[in-house]
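Q: Coordinates for the following, if possible.
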Amino acid sequence: MLSAGSTALLTDMYELTMVQAALKAGTAERRSVFEVFTRRLPGGRRFGVVAGTGRLLEAVAAFRFGPAELDYLARAGVVDEPTLEFLRDYRFTGDITGYPEGECFFPGSPVLTVEGTFAEAVVLETVILSILNHDSAVAAAASRMTIAAHGRPCLEMGARRTHEEAAVAAARAAVVGGFTGTSALEAGRRYGLRTIGTAAHSFTLLHDDEEAAFAAQVAALGPGTTLLVDTYDVTAGVPRAVAAARAAGGELGAVRLDSGDLVAQAFTVRAQLDDLGATSTRITVTSDLDEYAIAALGAAPVDAYGVGTKLVTGSGHPTAELVYKLVAREGPAGQMVPVAKASAAKASLGGRKVAGRVLDGAGRATEELVVASADPGPGLAALAEAGARPLQVPLVRGGEAVLDDGGAAAVAAAADRHRAARAELPYDAWRLSEGEPGIPTRHLDLDGGGRPR
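A: A predicted model of the protein is given here:
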């Protein structure tokens, strides 16, 4: 059993064996800079979305080895006794800088920068990547879906299609990406998200007939509820739903369609509702929607979309393809030395980096400028000279979080930030088809050591 709240074993074994070897070699305390970035956007997507920052900060704070974790590591023989002693007192005391939650990113964007000793920074790789890769993938899918929805609300309904904890994280990430509510109550409780939901087909099947089911739901939830009208026959279900609400003294809030040809049904149901005088009754559609299905429904009289499986699995791309790489470390004279992986397929750029987004006179993004600079000062000056909007903010200083990035206000702020960042991008970045990133990334090396080597 884990110590209460500990995230320390949400990691890969090699992170701890590297610490053991570094302790023996005397290199564990070398100052190091790790960077989270992606070499490419998954599936030919045009932009990525940073999500999970609030969860990441909580996970780093809880990354402590208690008696339960140390006992397991000792029994399993994962590391030796000196390493266990090091882990016993472990806490991250370094700095973390990153793109704020909701910001867009592109290949090469330094989404997160972790600075500390090698031993204290290397062990965070897995927990950081597992959070950012999952949440950013869901947020990117959510963003694409809300683009396709053209302002119509999108609702997250995927809790039954993924791991129970992943469902909570996915609901949060979906709201960062533009969704307006979730069916997951734990996500509502934990993050202050708006929760939504009424009834499933089983509720209708429970009753002797559809009229009885609708009457029971309206009696309990009021005429403003949403009635599911496709358990039996949609054409017959619509007037029964309207009648049930009117019998309770009001107009029906909405009907939900969950099967069949949703485009054709939406037109038919809208005509039925209007003929019945239920012009204020809305139409919500569900049933395995993704961004392409939502786009296909764009001309149909639909008022809201409920999305489940495709959203919580990243709409076919369940990872943002982010990696965590050492880009600089302390040299023998105490100076910081850029380092980079040189293998052909996975080359990286060494050196600590600062980043900004270059905008044209109309406020439209034209490129991502990434500057390798051991001292951030000259790098920031280079961004200013290029007229770039700085992208990184401090998240952790001296091991302490400098902002609360996990609550309801922070999630709402991240959603607002994403809308603004996405609005800066050129039209091509909004396209759902596969293609090049919405803007190019340009690298500028002020130190001469940032090239692959």
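Q: all contacts plus neighbour counts: C-alpha atoms, from now on.
A: OK.
Q: got a list of what Leu262 touches?
A: 285, 297 (C-alpha atoms under 8 Å, 6 or more residues apart in numbering).
Q: again with Ala170
A: Ala170 neighbours (C-alpha under 8 Å, 6+ apart): 134-135, 138-139, 312.
Q: so how far is Ala254 from Arg282?
A: 4 Å (C-alpha to C-alpha, to the nearest Å).
Q: check contacts around the nearest residue to Ala159 once chain neighbours are set aside.
A: Using C-alpha to C-alpha, 6 or more residues apart in numbering and skipping the chain neighbours, the partner closest in space to Ala159 is Ala167 (4.8 Å). Each residue near Ala167 by C-alpha under 8 Å, 6+ apart is listed here: 158-161, 184, 312.
Q: so which of these is the most crowded?
A: Taking other C-alpha atoms under 10 Å as the neighbour criterion, Val312 ranks highest of the contacts of Ala167 with 34 neighbours.
Q: Please tell me how far it sits from Pro318.
A: On the measure of C-alpha to C-alpha, Val312 and Pro318 end up 8 Å apart.
Q: Quick check: neighbours shared by those two?
A: Common neighbours of Val312 and Pro318, using C-alpha under 8 Å, 6+ apart, are Val138.
Q: which of the residues in stretch 229-245 are buried?
A: 229-231, 234, 237-245 (16 or more other C-alpha atoms under 10 Å).
Q: Pick out the most distant pair among those residues.
A: Using C-alpha to C-alpha, the two most remote members of these are Thr231 and Ala245, lying 17.9 Å apart.
Q: To compare with the earlier structure, here is another sequence to fold:
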Amino acid sequence: MQATTALLTDHYELTMLQGAFTHGTAHRRSVFEVFARQLPGGRRYGVVAGTGRLLDAIEAFRFDDEALAHLSDTHVVDDTTLNWLGDYEFSGDIWGYAEGEPYFPHSPILVVEASFADAVLLETITLSVMNHDSAVAAAASRMIVAAAGRPCIEMGSRRTHEQAAVAAARAAYIAGFNSTSNLRAGQLYGLPTHGTSAHAFTLLHDTERDAFTAQVDTLGKGTTLLVDTYDVAEAVALGVEVAGTDLGAVRLDSGDLLVQAHEVRAQLDALGATKTRIVVTSDLDEHAIGALAAAPVDGYGVGTSLVTGSGAPTAGLVYKLVARENDNKIMVPVEKRSADKSGVGGRKRAARRYNRHGVADAEVIAINGEVTGADHRPLLVPLIRDGEIVGREPLDTARERHHQRRSELPRTALQMSRGEPALPTYYEEQP
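A: Next up, the predicted model:
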């Protein structure tokens, strides 16, 4: 088990807990839901990611002696609450959209049912994990669509927090990225890792020939040479001279990539290196990748835009109480009613509706009941039952799921322009 995650939370989660204990409401059965009121930036769909990491974080959500001492020394909560926290272990139920599943506004992508005390403590860690990972996965999915089958490598470690970089690599892989430059992500999640050299390696050597020779001698002719440290045309010619026509690839990291890609492809072909691939980097996002669709590019390396959600660094997910027991032990719906942040009360169940061609055409959410119909696919799967994790799965399963479920969306979902969500959301209220 990883180190405790219990203090990766907000102060007010614990003061709410203490207040609920004081007034005898802490053990009321409650239902919290995670959803987004809207998709960021006029996007057509979101992507659920972070579920596996969240399950690990919940498993490690224990208040050890050091955490309890800190809470005591800083007077965050009283002794009664501290004693309860010392024995805390989530004992409720959690359902969620399976990792890799697309989602839409108001999709209940996570449903937590437990006592208020049990469930409220998980709010911050849940949103921290899922807002980050879902934002990265959504950006990555758009990039994969724009790449149209050309491989993408995640290489954003130097553009974000060191732990966020690992999570971002995982989320990008779910959405379809082929590999990552991050070795820790490779170790933790079994992701393929790749990397060759930076401009510093070329600048280290007395000549570009010396640098290329050193790299080819070390990594073989199949390596990727970075050819824009000085003059691109000279470097391409030199790279083929050093490695031969079996040179694996050249990488372009600056300048007008569209023009350069055509020029370099023509030069490589003229030199007989017809199988040498062209990889481009340099602050790419889904729009830049899409603009290179007609260029002779064989792969993309994406960094900053990917790990920052390509302009949407959070998925906008919220964790809201939607139902709870009253004094008669009856579950009643509750909802926030503020003008621009209203919610829909009641315990939800969700399904995706399909037309006769197998294309999704709606997200259907039942309140206080089940969605029925042969053309509906239920979306919520069990993740934790009575405190026991039951929803772990291999990362490749989430990756394959995302590829399949994205292919079931209408064609409008794959547009890069701002627009309405690809699927409308309908509510079905049960008696």
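Q: Rebuild the contacts of Ala167 of structure 1 as CSV, extending it with secondary structure and distance to Ala25 of structure 1.
A: Listed next are the contacts of Ala167 of structure 1 as CSV, based on DSSP: H, G, I helix; E, B strand; the rest coil; distance: C-alpha to C-alpha, whole Å:
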residue, secondary structure, distance to Ala25 of structure 1
Gly158, coil, 48
Ala159, helix, 47
Arg160, helix, 48
Arg161, helix, 46
Ala184, coil, 48
Val312, helix, 43
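Q: who's in contact with the equivalent of Val176 of structure 1 over in structure 2?
A: Under the alignment defined by TM-score structural alignment, Val176 of structure 1 corresponds to Ile174 in structure 2. Contacts were defined as C-alpha under 8 Å, 6+ apart; by that measure Ile174 of structure 2 touches 49, 100, 137, 395-396, 398-400, 402.
Q: what's the answer for Arg46 of structure 1, then?
A: Counting by C-alpha under 8 Å, 6+ apart, Arg46 of structure 1 has contacts 106, 428-431, 434-438.
Q: Would you list the buried entries among those residues?
A: 106, 429-430, 437-438.
Q: Identify the residue spatially nearest to Glu156 of structure 1, adjacent ones excluded.
A: Per C-alpha to C-alpha, 6+ apart, closest to Glu156 of structure 1 is Thr182, 4.5 Å.
Q: Output the residue interval of structure 1 matched by the longest helix seen in structure 2.
A: Taking DSSP state H as the criterion, structure 2 has its longest helix at helix 123-147. For helix 123-147 of structure 2, the aligned range in structure 1 is residues 125-149, judged by TM-score structural alignment.
Q: mean shift between the matching stretch and structure 2?
A: Once fitted to structure 2, stretch 125-149 of structure 1 is off its aligned match by 0.3 Å on average (mean C-alpha distance after the TM-score superposition for structure 1).
Q: Centre of the chain to that stretch, how far?
A: 3 Å (C-alpha atoms, centre = their mean, to the nearest Å).
Q: Please apply the same query to stretch 295-310 of structure 2.
A: So, by C-alpha atoms, centre = their mean, the centroid of stretch 295-310 of structure 2 is 15 Å from its chain's centroid.
Q: In structure 1, what range does that stretch match?
A: Residue span in structure 1 matched to stretch 295-310 of structure 2, by TM-score structural alignment: 300-315.
Q: tell me how far the ends of the matching stretch are from each other?
A: Span of stretch 300-315 of structure 1 from end to end, C-alpha to C-alpha: 22 Å.
Q: Could you do stretch 261-279 of structure 2 as well?
A: 9 Å.
Q: What are the buried residues along that stretch?
A: For stretch 261-279 of structure 2, by 16+ other C-alpha under 10 Å, it's 261, 264-265, 267-268, 273, 276-279.
Q: again, but for stretch 291-306 of structure 2
A: Under 16+ other C-alpha under 10 Å, the buried positions of stretch 291-306 of structure 2 are 292, 295-306.
Q: Run the chain-centre distance for that stretch.
A: On C-alpha atoms, centre = their mean, the centre of stretch 291-306 of structure 2 falls 20 Å from that of its chain.
Q: Check stretch 123-142 of structure 1 too.
A: The answer for stretch 123-142 of structure 1 is 7 Å, by C-alpha atoms, centre = their mean.
Q: What of stretch 402-411 of structure 1?
A: 14 Å.
Q: neighbouring contacts of that stretch?
A: 53-55, 57-58, 172, 175-176, 190-193, 394-396.
Q: same question, stretch 212-224 of structure 2
A: 196, 202, 225, 239, 242-244, 246-251.
Q: Just the buried ones from the residues you listed?
A: 202, 225, 239, 242-244, 246-251.
Q: and the two most separated of those?
A: Thr202 and Asp246, at 20.7 Å, using C-alpha to C-alpha across these.
Q: Let me see the ranges of the strands in the stretch 101-250 of structure 2.
A: 102-103, 110-115, 152-154, 179-180, 224-226, 249-252 (DSSP state E, counting those that start in this stretch).
Q: Can you tell me what sits against the longest one?
A: What that stands for is strand 110-115 of structure 2. 26-35, 91-97, 119, 380.
Q: same thing but 7 Å
A: Counting contacts by C-alpha atoms under 7 Å, 6 or more residues apart in numbering, the residues outside strand 110-115 of structure 2 that touch it are 26-34, 92-97, 119.
Q: In ChimeraX, select just the buried ones from these.
A: To isolate the buried members of the contacts of strand 110-115 of structure 2 in ChimeraX, using 16+ other C-alpha under 10 Å:
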select :26,28,29,30,31,32,33,34,92,93,94,95,96,97,119
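Q: Now, the contacts of strand 110-115 of structure 2 that are in helices?
A: Ala119.
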